[in-house]
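Novice: below is the structure, and that's it, no one-letter string:
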């Protein structure tokens, strides 16, 4: 077996080859409102396809093609899955001294909360469609739990990566950091101990809370309402972000994102967050929720990404299943060639 020497984990804001989606189906938790969910996924796929290829993993290609407008940048592959959270069960691409490598980690449905065996097997099942080798690992890791600045720094939360429901044999930061260094080329891990969203199943994935917009800029969810249940945790997270330093010993440029009003469905508060955006070539897809703060959030993104088109995608349906736009997508950097017929 070839040995790969991992150099780094590319950032999302770097050039990409394609974005991968997993389409909802009748045997998933989307069943009660499947048609609405499929329409939302179609809007995401079409938004991506305006700028780069989009690979749609699905149970039935003919069924899914009825939802999306035909286009050269839409590709389809048939594969059985439990659900649709591509961010967390897809491979994570790294650069090595031997070229790009897709790291296939174990996905357990966020610590065994949901059945995920088919999702965890998906990457190897469709590996022939990637123009890069795939390496399997026994380590449990979800793409939504890590945020790379492309220069060796990784932003994570303790609540997720140190949670005993993931890698129970690894109990310290140092042990987790050793795996991240070996598999992702991480030089330094930046840990947050605070921050959460009500209704979140992921144990505080970083991509719901704080994101790199460039190597030195972090946008984050800010709560200014002292009556909101998130206020104290997110205020503490904000202070932790202010204390972080880059490799030059300098603070990061921090840009706050608004919180939505409390959004409820079936009696529970949903984890609506503008931090769950997707950066692609030439654009940023931003989740919106028919909320009074949508326009404010979109205006922030226009200042954060002046060279990219800002596209709002209504994700009101997605948050019913406790995720949003970034959670259902996975980007692959431009070193990975998509080998899938149109």
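Specialist: Received it, and whenever you're ready, just let me know what you need. If you're wondering where the values come from, they're calculated on a predicted model, not measured in any experiment.
Novice: every contact and neighbour count from this point should use C-alpha atoms.
Specialist: OK.
Novice: next structured bit after the longest helix anywhere in the chain?
Specialist: Longest helix in the chain, counting residues (DSSP state H): helix 34-49. Remark: after helix 34-49, the chain's next helix or strand is strand 54-58, criterion DSSP states H and E.
Novice: off-centre distance for that next one?
Specialist: Relative to the centre of its chain, strand 54-58 is centred 16 Å away, using C-alpha atoms, centre = their mean, to the nearest Å.
Novice: now swap in stretch 24-38 and tell me
Specialist: That offset, for stretch 24-38, works out to 20 Å (C-alpha atoms, centre = their mean).
Novice: and stretch 64-74, by the same measure?
Specialist: The answer for stretch 64-74 is 23 Å, by C-alpha atoms, centre = their mean.
Novice: how long is it end to end?
Specialist: By C-alpha to C-alpha, to the nearest Å, the extent of stretch 64-74 from end to end equals 11 Å.
Novice: what lies in contact with it?
Specialist: 23, 38-39, 42-43, 45-46, 49-50, 52-56, 58, 342 (C-alpha atoms under 8 Å, 6 or more residues apart in numbering).
Novice: structure two is appended below for comparative analysis:
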């Protein structure tokens, strides 16, 4: 699995269509559509974008999406293509390089009682077939938001996701690592004990790694830094930062940990927020970054600019996405370039 910072041939997304994603009013529905479209329309300035859209939403999508976005009609339960789409890999070397697509088992983030996944369970096949990628089926329940890689065999995961009894009952760390080696070429798996507090509650993913830590480069890890002791994620950040600062990559080299500050906003109407600048999407020549109309936005975007030199930082207000359970990274999935 290449790093997200490697060149892409395209990005893949899914249009909001589920009841809670679209909300209870026309205004809430248009807020979701407008925000998903804002992300797609930002990315398409830098690389092609493919969007899965259910038939009932074709007209609405056409109102908001840039005409350069390619639409694929597909029934959906939800709109998080990072999790329901394939994880793309590159197989072979040199002129023999070819695209592969790992199709995980998807079961609604561990069979959550509020989730449905009849259509989402097969939505990964849309991108797999459209790209002509070699299909790699996995028996492991997993989501794209539950993994990050440096592109050289080092992977970040969380114990609360891959070892979740609602996902993979009876699986051990050794089982998970063997499957990540087979499918993604993992050489070392770094296990974080958990994710953020809000994401660990009823309507969360039970701890996706892509909201707490990511690789900006080989050996460089950006980590969510909740600096306010009033927020329960303050303790989570301290634990994860200490763990990662003591870790090495697959080549035995110490990790350089960069603290990415959490927003100053601590709560919304539902409780402690899990707003995170870590949940950004790296595309060709740019970083599509979460913003929150928050006093820390400017500082965090500057950290991202330093972490990704030469890339344009493009902020998008991610509050409507987080209100529905995720962020910019959660709704995007990269298709790596096969030929250099």
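Specialist: Perfect, I can see it now. What you are looking at is a predicted structure, and each value in this text was computed from that prediction instead of being measured.
Novice: could you measure from residue 285 of structure 2 over to residue 329 of structure 2?
Specialist: For residue 285 of structure 2, the distance to residue 329 of structure 2 equals 16 Å [C-alpha to C-alpha].
Novice: more neighbours, the two?
Specialist: residue 329 (26 against 17; other C-alpha atoms under 10 Å).
Novice: what does the more buried one correspond to in structure 1?
Specialist: In structure 1, the residue paired with residue 329 of structure 2 is residue 326, using TM-score structural alignment.
Novice: now that match: closest residue in space, sequence neighbours ignored.
Specialist: Of all residues not flanking residue 326 of structure 1 in the chain, residue 276 sits nearest, at 4.9 Å (C-alpha to C-alpha, 6 or more residues apart in numbering).
Novice: ok, now which ones touch the match of residue 329 of structure 2?
Specialist: 87, 144, 207, 276, 277, 278.
Novice: dump the residue contacts of the residue nearest to residue 326 of structure 1.
Specialist: By C-alpha under 8 Å, 6+ apart, the neighbours of residue 276 of structure 1 are 207, 208, 209, 286, 287, 324, 325, 326, 327.
Novice: using CSV, lay out those residues together with secondary structure and distance to residue 256 of structure 1.
Specialist: As requested, these are exported to CSV (DSSP: H, G, I helix; E, B strand; the rest coil; distance: C-alpha to C-alpha, whole Å):
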residue, secondary structure, distance to residue 256 of structure 1
207, helix, 14
208, helix, 13
209, coil, 10
286, strand, 15
287, strand, 16
324, coil, 19
325, coil, 19
326, helix, 18
327, helix, 20
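Novice: just the buried residues of these.
Specialist: Using 16 or more other C-alpha atoms under 10 Å as the burial test, those include 207, 208, 209, 286, 287, 324, 325, 326, 327 as buried.
Novice: and which of those residues is nearest residue 198 of structure 1?
Specialist: Nearest to residue 198 of structure 1 among these is residue 208, at 11.0 Å by C-alpha to C-alpha.
Novice: which residues does that closest one contact?
Specialist: 144, 197, 273, 274, 275, 276.
Novice: now, these that are in helices?
Specialist: Among the contacts of residue 208 of structure 1, no member falls in helices (DSSP H).
Novice: which one of the residues you listed has the most neighbours?
Specialist: residue 274 (29 neighbours).
Novice: in structure 2, what range does the longest helix of structure 1 match?
Specialist: By TM-score structural alignment, helix 34-49 of structure 1 lines up with residues 29-44 in structure 2.
Novice: figure out how far the matching stretch is from the centre of its chain.
Specialist: Worked out by C-alpha atoms, centre = their mean, stretch 29-44 of structure 2 lies 16 Å from the chain centre.
Novice: any chance of the contacts of residue 208 of structure 1 in JSON lines, with distance to residue 179 of structure 1 too?
Specialist: JSON lines is the format used below for the contacts of residue 208 of structure 1 (distance: C-alpha to C-alpha, whole Å):
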{"residue": "144", "distance to residue 179 of structure 1": "17"}
{"residue": "197", "distance to residue 179 of structure 1": "27"}
{"residue": "273", "distance to residue 179 of structure 1": "29"}
{"residue": "274", "distance to residue 179 of structure 1": "30"}
{"residue": "275", "distance to residue 179 of structure 1": "26"}
{"residue": "276", "distance to residue 179 of structure 1": "25"}
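Novice: ok, these vs residue 295 of structure 1, which is closest?
Specialist: Looking across those and measuring by C-alpha to C-alpha, the closest to residue 295 of structure 1 is residue 274, at 11.0 Å.
Novice: so who does residue 198 of structure 2 touch?
Specialist: 204, 271, 272, 273, 274.
Novice: among the residues you listed, name the buried ones.
Specialist: Buried among the contacts of residue 198 of structure 2 (16+ other C-alpha under 10 Å): 204, 272, 273, 274.
Novice: show me the two of the residues you listed that sit farthest apart.
Specialist: 204 and 272 (12.4 Å).
Novice: secondary structure element for the counterpart of residue 242 of structure 2 in structure 1?
Specialist: Alignment note (TM-score structural alignment): residue 242 of structure 2 maps to residue 239 of structure 1. Here residue 239 of structure 1, judged by DSSP H and E, is contained in helix 231-243.
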